[in-house]
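> Could you work out the structure for the sequence below:
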Amino acid sequence: MFSSPWTLVLAVALAAVHLEAERLRATLVVPRRVWISLAGGASLAYVFIHILPELSAEQETLSGSRLALLPFLEHHAYLVALGGFATFYGLERLGERRQQDSSDTDGETTDEEVDEGEEDDKSDDGDWVFKVHLASFTLYNVVIGYLLVHRIDTGLWNLLFYFLAMGFHFLVTDAGFRRLHERPYHRYGRWVLAAAVVGGWTLGELLAISEVDLALLFAFLAGAVVLNVVKEELPDQQQSDFAAFAVGAAGYATLLLFL
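Model prediction:
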């Protein structure tokens, strides 16, 4: 039995963001730097106004629990969040290093290597860095889909705010994947991430975990979201628009605080 028809609708909508993000960006009237700054401001507002206070609440949940295998986590929700942050930071550095190595190799391309272009295309599919990156974000999206069903704060408004924040988040992380792994991501990576969101929703309908496990899951996700927001959604100075960023941050913060 469905928890709410809205959760399924929003799970499918989030999956569609991954599938149609490139097309959506191409049809936007506003410049790319404007919508990236707008999305970055809204997402950072969600982190500071919603995620961090919830993480503090999860600390209280863990403090009142008894975790037999990992007793030190009872008092360290922020340690779990740090683990999420560090995990995705390491993956980002792997991706950037791989891209840099590929650029250096491209700069030394010979005529013989040009003839082997078809093999280079295949090597993208076998890129272990991309596969690790994709696997980690698949798990990330499963958690996001799961939390559509099982959230700390219930209610339709909280569900819609969560959906909007994750939708903004997916738009820009999609751009990050295209920057680091354009060809394999467009061919099949985006489909895997889209399916992961719906898969997470399905898992949420079939399986309910304990409040303590949910707190640990949320803490890890919080750290990952903070990292991904900062690295992708706070744009470089040359590509930013502070007015759009301020509008996005102030507007979304207002919605979170007063609705």
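
> Going by C-alpha atoms from here, please, whenever you check contacts or count neighbours.
Noted.

> Contacts for the host helix or strand of Ala243, please.
Counting by DSSP states H and E, the element that carries Ala243 is helix 242-258. Residues external to helix 242-258 that are found in contact with it (C-alpha atoms under 8 Å, 6 or more residues apart in numbering): 34-35, 37-46, 49-50, 161.

> what do you get for stretch 71-81?
By C-alpha under 8 Å, 6+ apart, stretch 71-81 touches 55-56, 58-59, 62-67, 215-216, 219-224.

> buried residues in it?
Neighbour-count burial for stretch 71-81 flags 73-78, 80-81 (criterion: 16 or more other C-alpha atoms under 10 Å).

> how far out from the middle of the chain is that stretch?
On the basis of C-alpha atoms, centre = their mean, to the nearest Å, stretch 71-81 is displaced by 22 Å from the centre of the chain it belongs to.

> And stretch 8-19, by the same measure?
Taking the mean C-alpha point of stretch 8-19 and that of its whole chain, the gap between them comes to 13 Å (C-alpha atoms, centre = their mean).

> before we move on, back to that, can you tell me which of the contacts of helix 242-258 are in helices?
With helices identified by DSSP state H, the entries of the contacts of helix 242-258 that belong to them are 34-35, 37-46, 161.

> Using JSON lines, lay out these together with neighbour count and distance to Ala253.
Putting the ones in helices among the contacts of helix 242-258 into JSON lines (neighbours: other C-alpha atoms under 10 Å; distance: C-alpha to C-alpha, whole Å) gives the following:
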{"residue": "Val34", "neighbour count": "17", "distance to Ala253": "18"}
{"residue": "Trp35", "neighbour count": "22", "distance to Ala253": "17"}
{"residue": "Ser37", "neighbour count": "27", "distance to Ala253": "15"}
{"residue": "Leu38", "neighbour count": "26", "distance to Ala253": "13"}
{"residue": "Ala39", "neighbour count": "29", "distance to Ala253": "13"}
{"residue": "Gly40", "neighbour count": "29", "distance to Ala253": "12"}
{"residue": "Gly41", "neighbour count": "29", "distance to Ala253": "9"}
{"residue": "Ala42", "neighbour count": "27", "distance to Ala253": "7"}
{"residue": "Ser43", "neighbour count": "29", "distance to Ala253": "10"}
{"residue": "Leu44", "neighbour count": "25", "distance to Ala253": "9"}
{"residue": "Ala45", "neighbour count": "23", "distance to Ala253": "5"}
{"residue": "Tyr46", "neighbour count": "24", "distance to Ala253": "7"}
{"residue": "Phe161", "neighbour count": "17", "distance to Ala253": "11"}
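
> To compare with the earlier structure, here is another sequence to fold:
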Amino acid sequence: MSIDAFIMGLTFIMIHMFANELIPANRIHRLKWFSFSGGLAVSYVFVYVLPTLHKEQLMTKEHHDFFTMESELYFIGLFGVIIFYGIQKVVRKAHVDNQENHIGMLFWFQISFFGFYNMLVAYTVVSQEVLGVQAVFYGLAVGLHFIAVAHDLWIEYGEAYNRVGRYILALGIIAGWATGLTLNLSSLTESIIFAFISGAMILNVLKYELPPDHESHFSTFTIGVLSYTMITLSLKYFFQW
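Presented below is the predicted three-dimensional model:
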């Protein structure tokens, strides 16, 4: 494991352990925080995730004859969207309907899914050997994404998240590390994993991480989008990511 991947993984673990303490308590500052992090996340989706998914599709089609179209991995990403959306829909409906007898079961269901999701993200970081400056900006975007996810889970489950949930999410990161170090999957399998988590991440960013209109701070959101986009595109140009 590279030192870059180790630092990113350790950062992701600390985020899940202390996400509820990282968000500013003041309402205005909190709105600006989520607007800025949402801007970074949206930029990350459009300047990194989608181009990388397209590159993976082209490489997979070139090396595997049974890929006859130009969209097979996009279908996997769409499957990630469906799975993620279905889980969030079930959970949020239960909370709206106040189905207290199902909350405990839904907690374990949702936490287990996100633990698995964290494992796949951590595996991707280790297996793709994201290094140097690229690791910093990858880690920044994914880290803010994890903060938003962890904060939402803390808001929904409170003490249950602090007592059990955050440790399961952190264990998902560790499991992804271990899998990336000990298991050599084929390039096709790695591309499928990346496509699946890309779909889940895209939906989460666009539907759940962007604050609603009455809680958003548009200028801060715009600053987040433009700053991350300009810096990332500049680094892509100079370092040929």
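
> Superposing both, give me the TM-score.
Aligned and superposed, the two chains score 0.89 in TM-score terms (TM-score structural alignment, normalised by the length of the second structure); 235 aligned residues with a C-alpha RMSD of 2.3 Å.

> can you tell me which of the contacts of stretch 71-81 of the first structure are in helices?
Cross-referencing the contacts of stretch 71-81 of the first structure with the helices (criterion: DSSP H) gives 55-56, 58-59, 62-63, 215-216, 219-224 as the overlap.

> Would you mind checking those for buried ones?
The buried subset of those - by 16+ other C-alpha under 10 Å - is 55, 58-59, 62-63, 215-216, 219-224.

> Of all pairs in those, which one is the farthest apart?
The span of these, defined through C-alpha to C-alpha, is set by Ser63 and Ala224 at 21.7 Å.

> now, which of the buried residues of stretch 71-81 of the first structure lie within helices?
Checked against DSSP H, the buried residues of stretch 71-81 of the first structure include these in helices: 77-78, 80-81.

> Could you point out the longest helix of the second structure?
Secondary structure assigned by DSSP H gives helix 100-127 as the longest helix of the second structure.

> and that one, what does it pack onto?
If you count contacts as 3 or more C-alpha pairs under 8 Å, 6 or more residues apart in numbering; DSSP states H and E, helix 100-127 of the second structure packs onto helix 3-22, helix 72-96, helix 166-182, helix 187-203.

> Apply 7 Å and report the result again.
Contact analysis of helix 100-127 of the second structure by 3 or more C-alpha pairs under 7 Å, 6 or more residues apart in numbering; DSSP states H and E lists helix 3-22, helix 166-182 as its packing neighbours.

> Val34 of the first structure corresponds to which position in the second structure?
Under the alignment defined by TM-score structural alignment, Val34 of the first structure is paired with Lys32 of the second structure.

> And for Tyr162 of the first structure?
If you follow Tyr162 of the first structure across to the second structure using TM-score structural alignment, you land on Tyr138.

> try Lys131 of the first structure
Under the alignment defined by TM-score structural alignment, Lys131 of the first structure is paired with Trp108 of the second structure.

> do you know how far that match is from Ile168 of the second structure?
Computed as C-alpha to C-alpha, to the nearest Å, the Trp108 of the second structure to Ile168 of the second structure distance reads 10 Å.

> So these two - more neighbours on which side?
When neighbours are counted by other C-alpha atoms under 10 Å, Ile168 comes out ahead of the other of Trp108 of the second structure and Ile168, with 21 against 15.

> What's the more buried one aligned with over in the first structure?
When the two structures are superposed using TM-score structural alignment, Ile168 of the second structure falls opposite Val192 in the first structure.

> next one: Ser234 of the second structure
By TM-score structural alignment, Ser234 of the second structure lines up with Phe258.

> okay, now that match: neighbour count?
Residues lying near Phe258 of the first structure (other C-alpha under 10 Å) number 6.

> nearest residue to Gln59 of the first structure other than its sequence neighbours?
Closest residue in space to Gln59 of the first structure, ignoring its immediate chain neighbours: Ala77 at 5.1 Å, by C-alpha to C-alpha, 6 or more residues apart in numbering.

> Show me what the one you found lines up with in the second structure.
Aligned partner of Ala77 of the first structure by TM-score structural alignment: Leu73.

> repeat for Thr7 of the first structure
Taking TM-score structural alignment, Thr7 of the first structure has Ala5 as its aligned residue in the second structure.

> Tell me which residues touch the residue lying closest to its match once chain neighbours are set aside, please.
If you skip the residues right next to it in sequence, Ala5 of the second structure has Val126 as its closest partner in space, 6.0 Å away by C-alpha to C-alpha, 6+ apart. Contacts here follow C-alpha atoms under 7 Å, 6 or more residues apart in numbering; on that basis Val126 of the second structure touches 1, 5, 177, 180.

> wait, doesn't the second one sit right on Val125?
Yes - with the criterion set as C-alpha atoms under 7 Å, Ala5 of the second structure and Val125 qualify as a contacting pair; they are 6.5 Å apart.

> circling back: what separates the match of Tyr162 of the first structure from Leu53 of the second structure, distance-wise?
Here the distance between Tyr138 of the second structure and Leu53 of the second structure works out to 15 Å (C-alpha to C-alpha).

> cool, and Asp65 of the second structure?
Separation of Asp65 of the second structure from Leu53 of the second structure (C-alpha to C-alpha) stands at 18 Å.

> got it, and Ile13 of the second structure?
Relative to Leu53 of the second structure, and taking C-alpha to C-alpha, Ile13 of the second structure is found at 26 Å.

> next one: Thr124 of the second structure
When distance is defined by C-alpha to C-alpha, Thr124 of the second structure is 13 Å away from Leu53 of the second structure.

> mind checking which helix or strand the residue of the first structure sitting at the aligned position of Gly158 of the second structure is in?
When the two structures are superposed using TM-score structural alignment, Gly158 of the second structure falls opposite Glu182 in the first structure. Assigned by DSSP H and E, Glu182 of the first structure falls within helix 156-184.

> between that helix and helix 211-228, how many degrees?
50 degrees (axes from the mean of the first three to the mean of the last three C-alpha atoms, to 10 degrees).
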